[in-house]
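Asker: no FASTA, just this:
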């Protein structure tokens, strides 16, 4: 928690929390002046919420750092070799591919506008792959 990176983060969070307090106070005073409005009052109530969010984020980052959340290994379940029953196969979550399969082609007779659009996209893809 005392590395240069964390000292800078601590200073940033303290400055942000203090700034939200000053901004809330300023808007509160502004709301009670002759030219003040309900908008200023709304901001006066909103700035402390930003300050609370800042402090919560600060605490969350510190707890995550102390727990070592960024270095924790991710547990990947081993896939079962063979399901015992058909019901077990249905209960197992199915993995979806990262890239969806290509859609079936559309003939110009079915939908000429969609077929033209697909040709345009294919031309863009060819041009992108060439360079």
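Answerer: Cool, got the structure. Computed from a predicted structure; not experimentally measured. Numbers count the residues shown, from 1 in each chain.
Asker: contacts and neighbour counts: CA atoms only from here.
Answerer: OK.
Asker: Distance-wise, check the residue nearest in space to the middle of the chain relative to residue 107.
Answerer: In the chain, the C-alpha nearest the mean C-alpha coordinate belongs to residue 57, at 14.6 Å (C-alpha atoms, centre = their mean). According to C-alpha to C-alpha, to the nearest Å, residue 57 and residue 107 sit 54 Å apart.
Asker: so where do the helices sit in the chain?
Answerer: 4-31, 38-67, 86-91, 112-130 (DSSP state H).
Asker: Check the gap between residue 11 and residue 51 for me.
Answerer: 14 Å.
Asker: Name the residue in those two with the higher neighbour count.
Answerer: residue 51 (21 against 11; other C-alpha atoms under 10 Å).
Asker: Put this next to the first one:
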């Protein structure tokens, strides 16, 4: 729970609290405007709409907190204990949990006779990859 008290999270908490207070203030202001002489149904609609924005803000806040807590929770032990446990690897901002590679494996080569446009496009991509590898 102490990770919710880092400077980043304290700023996020402040922003979310300010947003909820602002939506409540705007709802109250529109409600007052709707009941004044120049008020209209549009003001009444806004008075009912601003609390929805506040609820959305609260839901997003809870969602972000839950994501942050899940990200740092240790993975659950597998139910099948017959396989040996893998050695623990240092965490790399979620890279250890990635189930699929960042870059998909290359597609099988295309024969020129099969589809000339696709073959030309693959040659172009290969040239771009080679240029990128030389530059980086």
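Answerer: Thanks, I have the structure now. Computed from a predicted model, the values in this text were never measured in an experiment.
Asker: Now do the same for residue 49 of the first structure: its match in the second structure.
Answerer: Residue pairing (TM-score structural alignment): residue 49 of the first structure is matched to residue 52 of the second structure.
Asker: With residue 23 of the first structure instead?
Answerer: Match for residue 23 of the first structure (TM-score structural alignment): residue 26.
Asker: residues touching the nearest residue to its match once chain neighbours are set aside, list them.
Answerer: Sequence neighbours aside, residue 50 is the residue nearest to residue 26 of the second structure in space, at 6.5 Å (criterion: C-alpha to C-alpha, 6 or more residues apart in numbering). Residues near residue 50 of the second structure by C-alpha atoms under 8 Å, 6 or more residues apart in numbering: 23, 24, 26, 27.
Asker: Export those residues as JSON lines, with columns for distance to residue 122 of the second structure and neighbour count.
Answerer: Shown next, in JSON lines, are the contacts of residue 50 of the second structure (distance: C-alpha to C-alpha, whole Å; neighbours: other C-alpha atoms under 10 Å):
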{"residue": "23", "distance to residue 122 of the second structure": "52", "neighbour count": "20"}
{"residue": "24", "distance to residue 122 of the second structure": "56", "neighbour count": "18"}
{"residue": "26", "distance to residue 122 of the second structure": "55", "neighbour count": "17"}
{"residue": "27", "distance to residue 122 of the second structure": "56", "neighbour count": "24"}
